[in-house]
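**Q** can't give you the sequence, but here's the structure:
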């Protein structure tokens, strides 16, 4: 007997999202986190379009989009000598109340029902916690620490220390499960217990975003009063003494400031006051809420994402310098990839290759995204500021205009990245047969919709105003873009595939735009909205496609025959 299906170590956003999706899929989950509750110090501040699509799948994207900055607050990225000094460049972005309509108007590049949303992890985690706890088979425990892990052929055992709280006494428990997922951050106890190392670049030095960083969370509503410029979401400041990044958390005076410390520097109250004053350009009253230190300059990916029945996700599997906001979002994508596979393995539908496909698909994605983040960090972190930027008169004006031109180029390169958000693909996955011909390009700043197997299923707005994604089922979906019903042969193929893929939803969309987008009469779409297969014929070979999509090895498929049963479309 096991106590639950899945143990999740780490109750940050990745662990909570995974728990919420597993709970929705009827999987029993126990989550353990050492913190006393959800985060109280802002960390991740940007939800990518892909993350918002995943939130939409589990029914929380609208709640998330209502949080963070006020609905009419434009989340601009702006660059200054100081916040009360010269504005050098500004990337304008739509306020949350306008974001979806803006994305529809820009669907030639932001082909998504869920454009990016600027909202701190501070607000996202409670929504994820509520979503997880809404499922009776999902339990989240804070003030708990996993101190030992062991595994056998059929289970994982975790030793968990429960701290004393107002609701319980201190105790140590042993918890067993079918699988265990390490979502416990860059210092992951789970990863270290497995003897898995990070690979890549550690401690890369730059003028900014490359070294020891001091992150200060403070309340200073007077910042808006003293600034002569329009509000922004990110304020990057380049003064003669320091570079700083200040991020608006709620649009009402709460900010998080990141400053890179010198090697011999240690933060204290006086230095914090000086740093805030230097970045703003004047001394204003503020309330210090919390602070932390962290290190920028990492481009690291774990050498393995799995060992037996234990998997790694989020920062436990990859560590980013946070330019581009890719670390947290890559972790959410990890969890989305893993959730449906865990369900299939636990419910007995999976072949032996399904578990290993997680690493085969997600490790290349982590290498891709860490490389993008490193490039963004180099672009801003190695930038040298001309002395003339601080001069008055025509020479200073000219220097600021030229410097601003580069900053505008950089801002577009780092923050207008639909290709990064939407372009992840699994063309080399063992779960599919790659199509002949070249894949679509994968630049950061352009997303090219592509329905080749392995790619994210292209999005379309339907004639009735709905998103195509809202037509997909929670399991596999067969999207039918042609007219007419099914022949006897096709119906038999569907029945056999439906036995291999429980909860297969058959969706007919007869709009020409969708047929043109997918370039096939039939498209099999996975639960994580990636294409598994497309073609114009449904026959006995479709059963092979279905079996492979859930991890049955090509060499074994010929000996497996799924029982025929009625298919509910």
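**A** In hand now; what should we look at? Not measured: the values here are computed from a predicted model.
**Q** switch to C-alpha atoms for all contacts and neighbour counts from now on
**A** Noted.
**Q** Now tell me what touches stretch 218-238 from outside.
**A** When contacts are defined by Cα atoms under 8 Å, 6 or more residues apart in numbering, stretch 218-238 is touched by residues 73-84, 87, 118, 243-249, 252-257, 279-280, 284-290, 385.
**Q** Can you show me the helices along the stretch 151-300 of the chain?
**A** Assigned by DSSP state H, counting those that start in this stretch, the helices in the stretch 151-300 of the chain fall at 189-194, 222-226, 269-280.
**Q** Make a markdown table out of those helices and add mean neighbour count.
**A** A markdown table is the format used below for those (neighbours: other Cα atoms under 10 Å):
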| stretch | mean neighbour count |
| --- | --- |
| helix 189-194 | 19 |
| helix 222-226 | 15 |
| helix 269-280 | 18 |
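**Q** Nearest to residue 499, out of those?
**A** Smallest distance to residue 499 across those (Cα to Cα): 35.8 Å, for helix 189-194.
**Q** Got another one to weigh against that:
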């Protein structure tokens, strides 16, 4: 084998996957057709869950220092135009206050990493550095995968490199797995003959149809606007709706406007739409443009075929309301990285890689449904014809629309349940529990330590519980500061199956109350595999199950029962 994993696509999902695998000692070769990281802003919102994953690979602090200035409040605000009437505003804390804010708001956002507003422009280079810091990772830009074939236990990709503007002779790279992180037009997905299913081309007044995205520089906008700065500026008039996002807080913005029927995307039309959204003559320079289509709620019919897998936009395509597409992709990669590592090490059973589709495809269906609801909420709202009138009726219309937009802002952006509520209760790796899980509510997260759910977070003094967990599986023991001798023998035996099993013992009452069990087995992606009040044979059975070896669980239990005491 030339490597363990071939990654096709060097966007944020591919780069994160390369870094996460590399830190686990997995040999990776990543191929990206572009000559470098993104130059046009796309994803601009990092969810709390994404930031938790970034924390696990050691880059969250660096990413939190990027994007908007640390004292810039990333508010979501709604206007008739940037220089016109402000209709509504959702206040959010600046990044410099993030950690303190997370501790104060732990009752609604129980996470060490609240959401962070930072463009893909800045995130990708950090992930690239993290990947290249791993001796087992090679990242190749200007390199296209033009074909691949699968063998019984490998995938061979044909790669064409571009060197000094000319294509080199094709070369072949062989790996154990291939992961397509190559976007909505995924060559990998098409080669595997896997189709998207769902809703395509849904029409709305906004976020449904052809959209023009323009990256531009207008530093004077902050001077001419009478309103406090924001991260997202939504503008509404009877003639046009637009979304403008501050990229760096220093004058760089990206604006998305819905293409008008029969209107071309020529430079003057684009400039006119920007001036209309601003509402005043402000000088600006256009950096780049792109045309894309909103209105998609699509999920691949399968996330894997043989040794080839899909992640990110290759596996699911979102309308960007809620910022869920990119973040769902990072969560895909976090789910997959540890499974590939343990499969490569021989610890994983036949069902381990198969569980990727079983766990992540339902999440993609869940998240695309949430994104569609957010898009409907903002895209179908009617704009009163007299919204801009300078009379009492116009003012009343602005107040009424503002009331709705204030509600909508919380609906779309105050979504801890979306970020933190993903669960894998029906996974083949999860030890089932009796009872009913809490509702999957986008705007409310109820901490839950049932098997399959994200491990509840708690601060112990000023330390995040998550920072105590190891890179592999962690056995969390509550109500005690140390293992008993019998428990230690059980753990030692389990380490014959998973050498990286770590143990965290705590008598903190918050942890005991949250987890409601003496012992909790936590996966590398911070989801719970099993919990119980006794170890004995239960730990080994749960470990076999979560490693995809559960067909041997009964034999394992019998062998443990027959093992003599140390």
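**A** Yep, that arrived. Computed from a predicted structure; not experimentally measured.
**Q** Once they're superposed, what TM-score comes out?
**A** Once the chains are overlaid, their TM-score stands at 0.97 when taken by TM-score structural alignment, normalised by the length of structure 2; 560 aligned residues with a Cα RMSD of 1.4 Å.
**Q** Flag every buried residue along stretch 496-514 of structure 1.
**A** Neighbour-count burial for stretch 496-514 of structure 1, counted by 16 or more other Cα atoms under 10 Å, picks out 496-501, 503-509, 514.
**Q** just so I know, which of the helices of the stretch 151-300 of structure 1 lies nearest residue 3 of structure 1?
**A** In this view, the helices of the stretch 151-300 of structure 1 are compared for proximity to residue 3 of structure 1 by Cα to Cα, and helix 189-194 is the closest at 19.2 Å.
**Q** what sits up against the closest one?
**A** Among residues not part of helix 189-194 of structure 1, those counted as contacts by Cα under 8 Å, 6+ apart are 9, 148, 149, 182, 184, 197, 307, 312, 316, 317.
**Q** same thing but 7 Å
**A** Surrounding helix 189-194 of structure 1, the residues in contact under the criterion Cα atoms under 7 Å, 6 or more residues apart in numbering are 182, 316.
**Q** after superposition, how close is it to structure 2?
**A** In this overlay with structure 2, the average offset of helix 189-194 of structure 1 from its partner residues is 0.3 Å by mean Cα distance after the TM-score superposition for structure 1.
**Q** Can you state the residues of structure 2 onto which that helix aligns?
**A** For helix 189-194 of structure 1, the aligned range in structure 2 is residues 187-192, judged by TM-score structural alignment.
**Q** Likewise for stretch 446-459 of structure 1?
**A** So stretch 446-459 of structure 1 is aligned with residues 444-457, judged by TM-score structural alignment.
**Q** Ok, stretch 155-165 of structure 1 next?
**A** Stretch 155-165 of structure 1 maps onto residues 154-164 of structure 2, going by TM-score structural alignment.
**Q** Please give the centre-to-centre distance between that stretch and its chain.
**A** 28 Å (Cα atoms, centre = their mean, to the nearest Å).
**Q** buried ones in that stretch?
**A** By neighbour count, with 16+ other Cα under 10 Å as the criterion, the buried positions of stretch 154-164 of structure 2 are 154, 155, 156, 157, 159, 160, 161, 162.
**Q** Which residue is the nearest non-sequential neighbour of the first one?
**A** Closest residue in space to residue 154 of structure 2, ignoring its immediate chain neighbours: residue 176 at 4.3 Å, by Cα to Cα, 6 or more residues apart in numbering.
**Q** and the one you found, what pairs with it in structure 1?
**A** With TM-score structural alignment as the criterion, residue 176 of structure 2 matches residue 178.
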